[in-house]
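Asks: no sequence on this one, just coordinates:
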């Protein structure tokens, strides 16, 4: 949920990370019929002398001079943001039984590691203290080299919001005939004076949270899959207030009122085409992308009851949208087969289509039926859980810093 994400942000509003790359040289051989399979563990030594595991590298098989993959850790987890805090590094020979053979270790500080940030390698002797005590001519059990120590500042969702980023929510409602005749109490669109239908429940639950982060509280609201007046031709992206030049509704309450006024005036029809509404919202997002500024990020909330009729086109639309400042939330209403929605959600991996492969995961699908017995705010939390990460991921991938920090170095690509 966006709200809990903001509450969890650091007071500094930025997270500092460090990328480290370690190599081994001439490590002791612990195996009889092959060479050691070394891996490295890094521990932060706390003030009470207790150690906390920060990172464990992968195992490099049969190699006494391993090159471990670069990895990234936060400065907080590595040394509690104290450059002088002790850091202990231990090297083992991996054993499938779990009883790994101790090769050696060394102690250092982040301040010492930083010497590698200027391009110079930092080198430590790997010491086996038992050998050091017992073997008269013992020197070391090899060397560990830090080839890279690169500082990175990773901006947070709150950074962008505090920098003036606006989150703009658009609502799209499924008005296809599979929802049932709105005049029937069995319809998903039936207006019951005693209890709101599932579309209204979702609009209220999710929308009330969304509007807290929508700066102007104006929500463009569209319908799809219905025959609309005056000609009663099928439309897949009509404004539910019937004002195509101004589809915005004032707050979620305005969306709900427009929805209720819209129902008696339209004829539910079909098919369930979602590509048009995705493309409609993607168009202004594409214009936003051209600015290269973090000013407006769009979120499309689609409420639908079932199977997508234009799946190839929908996949194309999502793949194109993955390159834009846009996220898509789909809430499944009713008990239909939502396998198409799960495919758009990327359950089988990053979505692919004739447009290529999505560059990031922008679709979050949530079936409402799984929340019937959950607390009222559970749906909103789940629906909005991915948005902060998707915002940061988009701007980070473009190297776009928050507006208040644009004078500083751009984010790493």
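Replies: Cool, the structure landed. Just so you know, these numbers come straight off a predicted model, no measurement behind them. Numbers count the residues shown, from 1 in each chain.

Asks: Only C-alpha atoms from now on, for both contacts and neighbour counts.
Replies: OK.

Asks: Helices of the stretch 1-150 of the chain, start to end?
Replies: 2-7, 75-79, 110-113, 129-134 (DSSP state H, counting those that start in this stretch).

Asks: got CSV for these, with distance to residue 153 too?
Replies: What follows is the helices of the stretch 1-150 of the chain, written out as CSV (distance: least, CA to CA, whole Å):
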stretch, distance to residue 153
helix 2-7, 18
helix 75-79, 10
helix 110-113, 16
helix 129-134, 37
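
Asks: do you know which of these lies nearest residue 151?
Replies: Proximity to residue 151 (CA to CA) singles out helix 75-79 among the helices of the stretch 1-150 of the chain, at 9.0 Å.

Asks: which residues sit against that closest one?
Replies: With contact meaning CA atoms under 8 Å, 6 or more residues apart in numbering, helix 75-79 is reached by 16, 17, 18, 43, 44, 54, 81, 85, 86, 87, 110.

Asks: Sitting in strands, which of these do you find?
Replies: 16, 17, 18, 43, 44, 54, 86, 87 (DSSP state E).

Asks: Could you turn the buried ones of those residues into a PyMOL selection?
Replies: One line in PyMOL is enough to select the buried members of the ones in strands among the contacts of helix 75-79, burial here meaning 16 or more other CA atoms under 10 Å:
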select buried, resi 17+18+43+44+54+86+87
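
Asks: Below is an additional structure, to be compared with the one above:
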């Protein structure tokens, strides 16, 4: 029998596991009786509290022949039908009868589903390598009892003369991405950056190719029938993020081109041709500047990311109160030429209110950009790790709809590209201890008195 506890809707992984189990149990395997699968569900309460708790043990039983015990605690939430579901396990404290477990944070909805009087069962075990953990004892309590904090009420006897004591209990209200938006915290969509160099990857070297935008072989090809990959990526992401910017004026930069009139190579130039005022009106203004710049610049390499990351980081570093959050969108088709400098720039930028979205277009290999994404291994430079994950990379080719439905491609791309932004935003606010501002009062039209309910 399997028990699924689905909170706030199932993830795609949970759905996949469930479908696989249904296939096995319902259709069966030839010649075998596979049994039944039971799915139990409970509506989760709308509770936004989290609690930080810490426990210690005193004179626990000695369970190991050599040594003392390796104790840990298991917390169970009581369900509506009287069954129990594991909701937390502490770490194992080795070789002691008087453990002090690390403080841990858990949502109240996971602990008791917002029901302060619901039973919480806690079991104490001695850890064994083979998994046959020795039972030391158990006790029951409730959120309401635990909320009394460290006192005589929260010293629990798990067996004769063996106690587990609550050392601390601290309640925190979980704030959400929407709380900050309601409080006036805004996204300053600071820069849309286009890499202009179209690359031919040869056997042992890379050559810069002009990539004439009037030729269908160029990734910047301006077709009269549809947008190129650069424009599609910019429009898909930009049209969503622009709603979080009050004035919708976006500086748009390009990198990897020779500029008129002298042909100097630049990795940080204004798409609209005005370095003193690179701002464009809305996403449509950015697209117009992009198309116009293709007619005047000469595409050129190499692919240097660090100048543009440092450019945005300088602006982000000047905002300390969390009132603005900067999102840098980089659209590129090349392999990074300044990998070491780029990693250093990202590590430095990770302590500022900013995120970096990288969209790779074209057939190139993007191994370096996957490394910058940092989902599996936190990015580091010169022995220093990034304070938090701020990079999200996606290859555009993975979102190309085979039926040619570009609207669907753009929707799927925008969804995945922006998936990590709320968590990255919240991680910065939590690290800095910045709380959302109070939401402004609802707007009352002139001449309409404010009505209150008594």
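Replies: Yep, that arrived. From a predicted model like this one, the values you see are computed outputs, not experimental measurements.

Asks: And the TM-score between these chains?
Replies: For these two chains in superposition, a TM-score of 0.85 is obtained (TM-score structural alignment, normalised by the length of the first structure); 382 aligned residues with a CA RMSD of 2.6 Å.

Asks: returning to what we had before: which single one of the contacts of helix 75-79 of the first structure is nearest to residue 245 of the first structure?
Replies: Using CA to CA, the contacts of helix 75-79 of the first structure come closest to residue 245 of the first structure at residue 16, 44.9 Å.

Asks: Show me what that closest one lines up with in the second structure.
Replies: In the second structure, the residue paired with residue 16 of the first structure is residue 49, using TM-score structural alignment.

Asks: Give the buried residues for stretch 27-43 of the first structure.
Replies: 27-30, 35-43.

Asks: hang on, the earlier thing: reformat the ones in strands among the contacts of helix 75-79 of the first structure as JSON lines; add distance to residue 271 of the first structure.
Replies: As requested, those are exported to JSON lines (distance: CA to CA, whole Å):
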{"residue": "16", "distance to residue 271 of the first structure": "49"}
{"residue": "17", "distance to residue 271 of the first structure": "49"}
{"residue": "18", "distance to residue 271 of the first structure": "51"}
{"residue": "43", "distance to residue 271 of the first structure": "58"}
{"residue": "44", "distance to residue 271 of the first structure": "59"}
{"residue": "54", "distance to residue 271 of the first structure": "53"}
{"residue": "86", "distance to residue 271 of the first structure": "64"}
{"residue": "87", "distance to residue 271 of the first structure": "62"}
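
Asks: of the ones in strands among the contacts of helix 75-79 of the first structure, closest to residue 160 of the first structure?
Replies: Nearest to residue 160 of the first structure among those, counting by CA to CA, is residue 16 at 15.8 Å.

Asks: mind listing what the residue nearest to the closest one when sequence neighbours are not counted touches?
Replies: The shortest distance from residue 16 of the first structure to any non-neighbouring residue, by CA to CA, 6 or more residues apart in numbering, is to residue 153 (4.6 Å). Counting by CA under 8 Å, 6+ apart, residue 153 of the first structure touches 14, 15, 16, 17, 411.

Asks: what residue of the second structure matches up with residue 153 of the first structure?
Replies: Aligned partner of residue 153 of the first structure by TM-score structural alignment: residue 173.

Asks: Please apply the same query to residue 338 of the first structure.
Replies: Using TM-score structural alignment, the partner of residue 338 of the first structure in the second structure is residue 366.

Asks: Would you mind confirming that its match is in contact with residue 358?
Replies: No: because the distance of 10.5 Å does not satisfy CA atoms under 8 Å, residue 366 of the second structure is recorded as not touching residue 358.

Asks: corresponding residue for residue 189 of the first structure in the second structure?
Replies: Using TM-score structural alignment, residue 189 of the first structure lines up with residue 220 in the second structure.

Asks: Please tell me how far that match sits from residue 363 of the second structure.
Replies: According to CA to CA, to the nearest Å, residue 220 of the second structure and residue 363 of the second structure sit 14 Å apart.

Asks: Settle it for me: which of the two has more neighbours?
Replies: Taking other CA atoms under 10 Å, residue 220 of the second structure and residue 363 do not tie; residue 220 has more neighbours (23 against 14).

Asks: if we can go back for a sec, closest to residue 265 of the first structure among the ones in strands among the contacts of helix 75-79 of the first structure?
Replies: The nearest member of those to residue 265 of the first structure, counting by CA to CA, is residue 16 at 54.9 Å.

Asks: so what's the closest one up against?
Replies: Neighbours of residue 16 of the first structure in contact, by CA under 8 Å, 6+ apart: 74, 75, 76, 151, 152, 153, 154.

Asks: Distance to residue 204 of the first structure for those - can I get that in TSV?
Replies: Below are those laid out as TSV (distance: CA to CA, whole Å):
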residue	distance to residue 204 of the first structure
74	38
75	41
76	39
151	43
152	40
153	37
154	34
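
Asks: could you flag which of those residues are buried?
Replies: Listed as buried from the contacts of residue 16 of the first structure are 74, 75, 151, 152, 153, 154; burial here means 16+ other CA under 10 Å.

Asks: Burial check on residue 116 of the first structure, number of neighbours?
Replies: Residue 116 of the first structure: 20 neighbours (other CA under 10 Å).

Asks: my bad, residue 143 of the first structure
Replies: By other CA under 10 Å, neighbour count at residue 143 of the first structure equals 20.

Asks: Could you identify the residue of the second structure that aligns with it?
Replies: Under the alignment by TM-score structural alignment, residue 143 of the first structure pairs with residue 163 in the second structure.

Asks: Isn't that match up against residue 58?
Replies: Yes: using CA under 8 Å, residue 163 of the second structure is in contact with residue 58, at 5.3 Å.

Asks: next structured bit after the strand ranked longest in the second structure?
Replies: Counting residues, the longest strand found in the second structure (DSSP E) is strand 162-173. Using DSSP states H and E, the helix or strand that follows strand 162-173 of the second structure in sequence is helix 177-182.
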